[in-house]
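1. give me coordinates for this.
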Amino acid sequence: METKVDRILINKNLQEIVQVNPDTSVIEALAVMEKYGVGAVLVMDGKKLAGIFSERDYARKGIIKGRKAKSTPMTEVMTANVFTVDSEMGIKDCMELMNDKGIRHLPVVDEGVVVGVLSIRDIVNALIKEQRQHINFLENYISGSIAG
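-> Model (predicted):
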């Protein structure tokens, strides 16, 4: 049976969703990312997902464009059209979406409420774990049928 997003979120043991607001400066957002050891933060307008800001956004929309990190707000550099998934989605579909869209982070939204964020690392680790379980099952099945 395929692993669902909700299982990954449970295993991540989320204490909080790392976020900033649309008026947060680039330098402040980068400090938040460094503090939590993440490569992206959600940009939240109250409880509404306004966008996502990643290290890649900083490089491509900030530095390269000559924007100042101390004075540039999230609204100028964030990705506004965010691809999201819900907690019932399977991890293979998440991987396909990430691959097709060239993204590394997926906010998880249930009934309009952000409940977590998945990184490409989370998905890859879950897929590896799932494959190990399949291999163990097959090895046990083969061992059992040969011994029996």
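
2. make it CA atoms for all contacts and neighbour counts henceforth
-> Will do.

3. can you name every helix or strand that the longest helix anywhere in the chain contacts?
-> Under DSSP state H, the helix in the chain containing the largest number of residues is helix 120-147. Judged by 3 or more Cα pairs under 8 Å, 6 or more residues apart in numbering; DSSP states H and E, the packing partners of helix 120-147 are helix 91-101.

4. next one: the helix it packs on to chain centre, how far?
-> 11 Å (Cα atoms, centre = their mean, to the nearest Å).

5. give the buried residues for it.
-> Ile91, Lys92, Cys94, Met95, Leu97, Met98 (16 or more other Cα atoms under 10 Å).

6. what about the fifth one, distance to Gly37?
-> Spelled out, it's Leu97. Distance, Leu97 to Gly37, using Cα to Cα, to the nearest Å: 24 Å.

7. same deal with the second one?
-> Here the distance between Lys92 and Gly37 works out to 25 Å (Cα to Cα).

8. which parts of this structure are helices?
-> Counting by DSSP H, the helices of the chain are 5-12, 26-36, 55-57, 74-77, 91-101, 120-147.

9. which elements pack onto the second one?
-> Using 3+ Cα pairs under 8 Å, 6+ apart as the contact test, the elements touching helix 26-36 are strand 40-45.

10. tell me which residues in the strand it packs on are buried?
-> Ala40, Val41, Leu42, Val43, Met44.

11. I have a second one here; can you model it like the first so I can compare?
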Amino acid sequence: MRVGDILNRKNTRIATVRMNETVATAARLLRDENISALVVKDVCRTEGNVAVGMFTERDVVRAVAEHGAAGLSMKVSALISVQKLVSCHSTDLLDYVRELMHDHHIRHLPVIDDHTLVGVISMRDINASPTFGLGAQPAARPAEFAFV
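-> This is a model prediction of the structure:
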């Protein structure tokens, strides 16, 4: 199964936040959309309207835990990683994406095809897929042993 197969079943709306928005604004978006992650976009002359990171509920908790109420006034850009954005393609196999998430200790990945953001896939999406989760075929039962 591929990432695109899951995206075809999901809501096509992609929730985003600009990196110059506050943590409080991002937290409200998370609540209002009933989601746990937002794609962070940078809107500037040199880069254009591009995905630069992910902002999650964990980032809200970290901001408040480290800075108290003042953390809510911080910019989203202060909390996202400045390293290269980890992403996947809609043609990637779920096995590969699951391993990528595991290796980078992340639960949400932006899906980018031809330099265009086409969706977000989460570990929850993968685990609920027919390949891995709710629709997966049960493993063969081990043989039963009789003890005499």
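
12. next one: Arg60 of the first structure from Phe53 of the first structure, what distance?
-> From Arg60 of the first structure across to Phe53 of the first structure, the span is 11 Å (Cα to Cα).

13. give the aligned range of stretch 103-113 of the first structure in the second structure.
-> Using TM-score structural alignment, the residues of the second structure aligned to stretch 103-113 of the first structure are 106-116.

14. report the buried residues of that stretch.
-> Buried, per 16+ other Cα under 10 Å, within stretch 106-116 of the second structure: Arg107, His108, Leu109, Pro110, Val111, Ile112.

15. just the closest of these to Ala27 of the second structure, please.
-> Distance to Ala27 of the second structure, by Cα to Cα, is smallest for His108 among those, at 16.4 Å.

16. Asn49 of the second structure reaches Asp42, doesn't it?
-> Yes. The criterion here is Cα atoms under 8 Å, and Asn49 of the second structure meets it with Asp42 at 5.8 Å.

17. what's around the residue lying closest to Ser73 of the second structure once chain neighbours are set aside, how many residues?
-> Using Cα to Cα, 6 or more residues apart in numbering and skipping the chain neighbours, the partner closest in space to Ser73 of the second structure is Thr22 (5.4 Å). Using other Cα atoms under 10 Å, Thr22 of the second structure has 18 neighbouring residues.

18. residue contacts, Thr22 of the second structure?
-> Leu72, Ser73, Met74, Lys75, Val76 (Cα atoms under 8 Å, 6 or more residues apart in numbering).

19. what lines up with Leu93 of the second structure in the first structure?
-> Match for Leu93 of the second structure (TM-score structural alignment): Gly90.

20. and the gap between its match and Lys4 of the first structure?
-> For Gly90 of the first structure, the distance to Lys4 of the first structure equals 4 Å [Cα to Cα].

21. for Val3 of the second structure, see how far away the counterpart of Ala31 of the first structure in the second structure is.
-> Under the alignment (TM-score structural alignment), Ala31 of the first structure maps onto Arg28 of the second structure. Arg28 of the second structure sits at a distance of 28 Å from Val3 of the second structure (criterion: Cα to Cα).

22. contacts only, for Ser77 of the second structure.
-> Met19, Asn20.

23. one more: the one 10 residues further on?
-> Taking Cα under 8 Å, 6+ apart as the definition of contact, the neighbours of Ser87 of the second structure are Leu109, Pro110, Val111, Ile112.

24. confirm for me that the third one is in contact with Leu117.
-> Yes. The pair Val111 of the second structure and Leu117 qualifies as a contact (Cα under 8 Å) at a distance of 5.9 Å.
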